[in-house]
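Participant: could you look at this predicted model? Sequence included:
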Amino acid sequence: MHSPSSPRHPLSFGDFRAYLLGRLASVLAQYGMMVVLAWQAYNIARETMSTGGASAQLGLIGLAQFLPLFFLTPVTGWVADHFDRRLISRFTLLLLVVASGTLAFATYEGWVSLPLIFGIAAIVGIARAFNGPAYSALAPNLVPREVLPNAIAISSVVWQTGMIAGPALGGYAYAFQPWGAYALASGLFALALLCMLMIGPVPQPPRDTSRHPLRQMIDGFTYVRTNRLVLATITLDLFAVLLAGATALLPVYARDILHVGSEGLGHLAASPGIGAGVTALFFSFRPMRTEVGLKMLGAVILFGIATIVFGSTAFLPRAIAPTVGITALILLGSADMVSVYVRQSLIQLHTPDEMRGRVSSLSQLTISASNELGEAESGFLAALVGPVAAVIGGGIGAILITLIWAKLFPELRLARTFDPPEILPEQRAAESTQEKAQ
């Protein structure tokens, strides 16, 4: 409960402001690098391979980033719950500065190659495996509990905005100067590192020394498996976005279907960011408060429809196909923002602090699976059935998955607000009355 003199907004806290700026910079850099890595690898592969063979390289790039997350997830979540989350983030950000700087130098000097790109992609995956849980679990330690829900919502919006806008930034930077795209990513990682150095000491969650670390690592999986609402929100995004991987095939559409080149890739990659940004701005003024589960389900269905429309641009006249594709991607980004806003808020608010690192690591694994592994799936499927069929089929799959999840997990369909289940309606009413009286 607020006292009359306490700040009422998360942005009143300097550490949280530094955290948000650093989070935005790091996510912009991470997802900007992902699209640039894919575009550069595709272009290099196309010099000696067919479209199908080059598309498979996109799958390998996604796999190189996903495998470290897959194997390290139990360890990274436990580390985030047992060590200073600031130090973990600082070290991994420094590693990302070096990795992106190396690619910038290699591209500038002209000796960049597919093996180097794959190697750096794996290093980025390792850094993200440790950085993600520590960063996500740190936010609740920077503000008082009474403003935590708003802080989580703002942090989720910043993260999603960076995830969607990052590819656009990377695409435009690559069109201007290929090596500059990596240099920009390195600079953004350096900014995130500086912001993390500005954050003072934070309270550490209590450490459980009575049980073996392996048992504690398993606790994260057990908690997610037994909390059906958290399980539903995590897995819905996993399977829906895993199937509907339209953005993973943007390089193919930009070069070989829509014929718009690297500049057009920037426009396409920017489109989801526009939709996400407008939606995020709306939520900053009008936070979602009711029927959050149904709105998430509806958003994922809309995501699938937008994916189908984008895939179908291959059948439209070339004069209007890019415009229709951009419009569909704007809608896709808006729907994705709604879904992630709901998911991240529910996960963080329904998870105790001592478990946030492990649960965040599992959430990150599913996000990576839906993005990097989805990129691999889309690339390999495009090599087998063609990119158009892969995109349209993925959109249909996302819609079917959403309908199945609505049936399997009534907890998600019936989730009315972001409040944890222990906060009863009468408690909320009493707190609201007391707060108005202050």
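Facilitator: That came in fine, so what should we check first?
Participant: for the rest of this, base every contact and every neighbour count on C-alpha atoms.
Facilitator: Fine.
Participant: where along the stretch 51-200 of the chain do the helices fall?
Facilitator: When secondary structure is read from DSSP state H, counting those that start in this stretch, the stretch 51-200 of the chain shows helices at 51-82, 85-109, 114-138, 148-176, 178-198.
Participant: right, and those - which one's nearest residue 298?
Facilitator: helix 148-176 (18.1 Å; CA to CA).
Participant: pull out the buried residues from the closest one.
Facilitator: Residues 148-175 are the ones in helix 148-176 that count as buried (16 or more other CA atoms under 10 Å).
Participant: ok, stretch 375-390 next?
Facilitator: The neighbour-count check on stretch 375-390 (16+ other CA under 10 Å) flags 375-383, 386-390 as buried.
Participant: if we take those, which one ends up nearest to residue 322?
Facilitator: Lowest distance from residue 322 to these (CA to CA) belongs to residue 388, with 14.4 Å.
Participant: from what I see, the closest one and residue 311 are in contact.
Facilitator: Yes - using CA atoms under 8 Å, residue 388 is in contact with residue 311, at 5.5 Å.
Participant: second structure for comparison follows:
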Amino acid sequence: MKNSKLRRLKYFMNPIDGRYEDLMTGNIAQNIFKDLMAGLVVAMVAIPLAMGFAMASGLRPEQGIVGGAVAGLIGALFGGSKYQVYGPTAAFIPVIAGLMATYDHRFLVLVSFVAAFFLMLSGLFHFGKIVEKVPHSIVVGFTIGIAFVIAFSQVGEIMGSTEKVAYGIVNQVKFVLDKFAVANIYAVAIALITFAMCKIFIKISPFIPGPLVALGFGFIAAKTFWAGKGIILIKDKYGSIPTDFGVITPPQLDFAFTGQVVFDLIYYASAIYIVAAIESLLCSRMADKMANNTGQPFNPNKELWGQGMVNFMTPLFNGFPHTGALARTSVNIRLGAISPLAGIAKFTFKLLLAAFLATYLEQVPMACIGGILLYVASGMVKLKEIKEVLAMNKFHIALMLYTAVMVPVTSFMPAVLTAIVAYFVLGRFFDKDHAHQHDEFQDPDFN
């Protein structure tokens, strides 16, 4: 047993593994070029998304840029998927925003360290297949709920308001009703045009970084034909975007461990663990299907180990928790990426682009960021996935609806945990397929 764990640990810590098999097949130079080009385009798509996710989470825009770059590198080196792109994701927004409403970034680093430790242990003790058994109905419901949380979290930016919007969907709906008549129509227009541009360009070609083009439109609009219209820029809210990407943020240890602090530490670490584990494994599985992978499949246990490494290193470099990013992974595959080299390239290109564009990015309207996140939220609700759940049975339909409603009404943890408990407790009575979903599995690592 001990030797098995040591061999598994050695395997997990080896960044050069079988995931590069397709890179060495056929024309190697052409394969490398495809991965590099995929990394470049994904970097251009990721910069505005990373900024948006960071600001929606109560952090600064540059923390999303550097965090996404570091996560992309660490995930590519130590993850379990050939194709997956790592970065900030929408599912983390309500978790991190809730934490940042009370604590600071150093406490977030500490929480992420705890979650990272358990992610790495989960990989080492082969929990990968167990985590994957969370039913599709809960995942779809959770995704729908998060989409509503993200969309309503941007009402202040979209309406061009200078007032701080209180956290929580009830407060956000009330804000819309109270401030609708005094919304800045130019900010609303920028947000809607940004949303439309993102939707249109992704359909035209994956080589067009729609979100980055939309930022360019917002920059021009605020500088020229809509100048002086009260449009709030990123620099108005956050100041200049620094390009010192080597900032190290240690975890916070100098505070009193009261009962509330201990509870919050466990609560948020558990939330980060669950989001990182479920989303990364789902993304890896989706990536193999989308790429028609006939070679080495993704390794769920190595993926959990890699997620632990990502969530240990990324917050340390002034970032925040990250996981596998579904949208950017799909773009990566559509661009022809065949190995983790694309993720490594994304790290380099993203930091270089951000350093070059920093003075322009800080002059982008906040409404642009709101429009991009509105686009992200709309893309999370997929009719095909909802139909798949509706084709199941009434128990799974109820699970989806329950999770979708409870995520925005309560918060992530109560909604998802109660849904999972209901599935395992009541599933044996109401779900005819429940027994077949918990058969023994073969460990894909060393047996």
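Facilitator: Looks like it came in fine. Everything numeric in this text was worked out from a predicted model, so none of it was measured.
Participant: can you pull the TM-score for these?
Facilitator: The TM-score (TM-score structural alignment, normalised by the length of the first structure) is 0.27; 187 aligned residues with a CA RMSD of 6.7 Å.
Participant: in strands only, show me the buried residues of stretch 375-390 of the first structure.
Facilitator: Applying DSSP state E to these, no entry is found in strands.
Participant: which of those lies closest to residue 87 of the first structure?
Facilitator: Checking these against residue 87 of the first structure with CA to CA, the nearest one is residue 375 at 30.7 Å.
Participant: so residue 277 of the second structure, which of the three states?
Facilitator: helix (DSSP: H, G, I helix; E, B strand; the rest coil).
Participant: was I right about it contacting residue 118?
Facilitator: No - judged on CA under 8 Å, residue 277 of the second structure makes no contact with residue 118 at a distance of 10.1 Å.
Participant: what's the nearest residue to residue 353 of the second structure if we skip its chain neighbours?
Facilitator: Closest residue in space to residue 353 of the second structure, ignoring its immediate chain neighbours: residue 44 at 7.7 Å, by CA to CA, 6 or more residues apart in numbering.
Participant: buried residues, stretch 115-131 of the second structure. List them.
Facilitator: Buried residues in stretch 115-131 of the second structure, counting neighbours by 16+ other CA under 10 Å, are found at 115-124, 126-129, 131.
Participant: can you list contacts of stretch 112-130 of the second structure?
Facilitator: For stretch 112-130 of the second structure, contacts defined as CA atoms under 8 Å, 6 or more residues apart in numbering pick out 5, 8-9, 269-270, 272-273, 277, 281, 300-312, 315, 320-321, 441, 443.
Participant: looking at the buried residues of stretch 115-131 of the second structure, which are in strands?
Facilitator: Going by DSSP E, the strands hold none of these.
Participant: and residue 356 of the second structure, how many neighbours does it have?
Facilitator: By other CA atoms under 10 Å, 12 other residues sit near residue 356 of the second structure.
Participant: which strand or helix spans it?
Facilitator: Here residue 356 of the second structure sits within helix 341-361, counting by DSSP states H and E.
Participant: let me know the next secondary structure element after that helix.
Facilitator: Remark: after helix 341-361 of the second structure, the chain's next helix or strand is helix 366-380, criterion DSSP H and E.
Participant: for that following helix, buried residues please.
Facilitator: Applying a neighbour-count criterion of 16+ other CA under 10 Å, one finds 366-378, 380 buried in helix 366-380 of the second structure.
Participant: residues contacting the most centrally placed residue in the first structure?
Facilitator: The C-alpha lying nearest the average C-alpha coordinate of the first structure belongs to residue 163 (CA atoms, centre = their mean; 5.3 Å). Going by CA under 8 Å, 6+ apart, residue 163 of the first structure touches 27, 28, 30, 31.
Participant: reformat the residues you listed as TSV; add neighbour count, secondary structure and distance to residue 72 of the first structure.
Facilitator: Listed next are the contacts of residue 163 of the first structure as TSV, based on neighbours: other CA atoms under 10 Å; DSSP: H, G, I helix; E, B strand; the rest coil; distance: CA to CA, whole Å:
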residue	neighbour count	secondary structure	distance to residue 72 of the first structure
27	26	helix	20
28	28	helix	23
30	25	helix	18
31	21	helix	20
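Participant: and which of those is nearest to residue 80 of the first structure?
Facilitator: The nearest one, if we look at the contacts of residue 163 of the first structure relative to residue 80 of the first structure and count by CA to CA, is residue 27, at 18.4 Å.
Participant: for the stretch 1-150 of the second structure, which segments count as strands?
Facilitator: With strands called from DSSP state E, counting those that start in this stretch, the stretch 1-150 of the second structure shows them at 86-87.
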